[in-house]
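Asker: here is a sequence with its predicted model. Questions after.
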Amino acid sequence: MRKTWSRWCGMALAALVLAGCQTIQTTQGGAVGVDRGQSMLVSASEVEQASAQQYQQVIAAAQKKGQLNRDRRMLTRVRGIANRLIPQTSAFRADAPGWRWEVNVIESNELNAWCMAGGKIAFYRGLIDRLKLTDDEIAAVMGHEIAHALREHARERVSQAMVTNIGVSVLSAAVGLGQPGAELMGTVAKVSFELPNSRLHETEADSMGVELAARAGYDPRAAVGLWDKMASQSNGAQPEWLSTHPSHATRKAELARDAARVMPIYEATRRR
């Protein structure tokens, strides 16, 4: 009897979760044609709030360790590139330029960068120094990370986590149990920093990132050579944060295809 009751409760919870899902289009397709409906179980505002709180914790921890924005020249460079990219986000969604964007550089030797929901960006100094990135290459990385935020990949992954019970406590929160705010924040942190993005999400971010760079006046072809640099720093394997991408050769071919597609946009931007 107890087993039957538990199974019934599980089915009821699953039904409630699925009933709450909405399939939406978070972005316009752009020139690269990213056009896919996404099933969402939590609201954009909830994920943005949780992301903002998580971001402030990371920034506060870096500041406490003396690792936040120590090199003024590098910070100015990174923020200058961001200031050119951010207005171009309107090509994919009209509300994005008005987000409360934040851009910071963390003193760390890691090959890492990310953009959380709502436009919270962190660049790690190791990524720039170890790979000797040009401005075009920084724009390629940043455009890729911004694309994750535009597509609300974190929100989509939190929703998937609820359905697949990766976050059982978050599922409980969805039906009125537990501590919703704290659990949602924990799950946002997990999908942002611990669990790798899916290959689909990474491919979408690659395509959109190339277009964002081109619209901002950065050479979209820089994205192709950038990943050669990545491979050279990881003994032929991609860094952990890129581990779900296609093979190196496949990825270069796809980036080259997208770069060619947006070259007219880049050339038009340069003539202005």
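Answerer: Thanks, I have it. Residues are numbered from 1 along each chain as shown.

Asker: can we go C-alpha only for contacts and neighbour counts from here?
Answerer: Noted.

Asker: residue 245 reaches residue 205, doesn't it?
Answerer: No - counting by C-alpha atoms under 8 Å, residue 205 is not a contact partner of residue 245; they are 10.7 Å apart.

Asker: between the two, point out the one with more neighbours.
Answerer: residue 205 (24 against 19; other C-alpha atoms under 10 Å).

Asker: quick check: the more buried one is in a helix.
Answerer: Yes - applying DSSP: H, G, I helix; E, B strand; the rest coil, one finds residue 205 inside a helix.

Asker: take this one as well and set it beside the first:
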Amino acid sequence: MISTNTTQPAKIIFSLVMFALLASCTSNVTKKGTVGVERSQMMLVSESEMEQGADKAYADILAKAKKENKLNNNPAELKRLRAIANRLIPQTKVFRDDAPSWHWEVNLIQSKELNAWCMPGGKIAFYSAIIDKLHLTDDEIAAIMGHEISHALREHGRERASEAMVGQAGLTALSLITGIQGPALDASNMVMQATFILPNSRTHEQEADRMGVELAARAGYNPYAAVKVWKKMSEISKNAPPEILSTHPSNASRIKDLEHYAKLVEPLYLKAKQHS
């Protein structure tokens, strides 16, 4: 009787997948700054791939907003956003030497969503509602913008894309070992998501919070404004959390952490104010 056992080759494939996962855990080029953000990250997707993807995605979003007459409809508010960005962007050199020379863009999109984001390579968008409904001051806009810029500096999007790639590779290897496909593997995928993406997502938010208050402080914006922002968010999110709060830490723990790091970078803020 001839055996058709495929277990051994499948185990080899699975081992190779796990080896690739471990080998890919590296530190990115982000420096620690005063807030001391430092962590190994899984980077399987190239930086250039992420930036090319961001360029296309950003252009598509702007084109859609323009077609719907929702792009940069408030010149005064747009000027305000870009002025704040122009103060924050030079401070990014504290975390990455290459960041000030990124092809930065800042645009305002008319939307009822309370959201703002920064894609890889410095593609920033603010939605009008987050400014209007929260009645944001310049310091508070700087807090949010600094947070979103920090996601790009720390390459959180690239890390999440790499995690998804490893998850898919792991599921492929698992299917070869067990012969299981379909719904059962979907459940395994959910486990992979919960193990790799959600906990790291909370880590990403904490890193961006801490780096964001440092960027704001170095640019001469009050770092305690970040605390005010999330207190406002806490009030609004009592019923339904805004999109910007999805997968974020609890408001209470976030505010406590921000208070600590705002105090840590306060001397940077006072120094910047003296030289402004």
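Answerer: Arrived safely, thanks for sending. The model shown is predicted, which means the values in this text are computed figures rather than measured ones.

Asker: TM value for the aligned chains?
Answerer: Scored by TM-score structural alignment, normalised by the length of structure 1, the superposition of the two chains gives a TM-score of 0.84; 247 aligned residues with a C-alpha RMSD of 2.3 Å.

Asker: tell me which residue of structure 1 lines up with residue 248 of structure 2.
Answerer: The pairwise alignment with structure 1 assigns residue 248 of structure 2 to residue 245, based on TM-score structural alignment.

Asker: so that match: helix, strand or coil?
Answerer: coil.

Asker: for stretch 89-106 of structure 1, grab the matching residue range in structure 2.
Answerer: Residues 92-109 of structure 2 are matched to stretch 89-106 of structure 1 when aligned by TM-score structural alignment.

Asker: give me the contacts around stretch 195-205 of structure 1.
Answerer: Here stretch 195-205 of structure 1 makes contact (C-alpha atoms under 8 Å, 6 or more residues apart in numbering) with 34, 143-148, 153, 191, 240-246.

Asker: cool, and stretch 54-61 of structure 1?
Answerer: By C-alpha under 8 Å, 6+ apart, stretch 54-61 of structure 1 touches 68, 116, 120, 185, 189.

Asker: how far apart are that stretch and its match in structure 2?
Answerer: When structure 2 is overlaid, stretch 54-61 of structure 1 sits 0.8 Å from its aligned residues on average, using mean C-alpha distance after the TM-score superposition for structure 1.

Asker: check the offset of that stretch from the chain's centre.
Answerer: Its chain's C-alpha centre and that of stretch 54-61 of structure 1 lie 17 Å apart, by C-alpha atoms, centre = their mean, to the nearest Å.

Asker: start and end residues in structure 2 for that stretch, please.
Answerer: Stretch 54-61 of structure 1 corresponds to residues 57-64 in structure 2, going by TM-score structural alignment.

Asker: got it, and stretch 136-152 of structure 1?
Answerer: Using TM-score structural alignment, stretch 136-152 of structure 1 lines up with residues 139-155 of structure 2.

Asker: give the equivalent position in structure 2 for residue 229 of structure 1.
Answerer: Using TM-score structural alignment, residue 229 of structure 1 pairs with residue 232 in structure 2.

Asker: so its match is in which element?
Answerer: helix 225-236 (DSSP states H and E).

Asker: just checking, what packs against that helix?
Answerer: With contacts taken as 3 or more C-alpha pairs under 8 Å, 6 or more residues apart in numbering; DSSP states H and E, helix 225-236 of structure 2 sits against helix 128-134, helix 138-153, helix 251-274.

Asker: pick the most deeply packed of those.
Answerer: helix 138-153 (a mean of 26; mean count of other C-alpha atoms under 10 Å).

Asker: quick one: it to structure 1 mean distance?
Answerer: For helix 138-153 of structure 2, the mean deviation from structure 1 after alignment is 0.3 Å (mean C-alpha distance after the TM-score superposition for structure 1).
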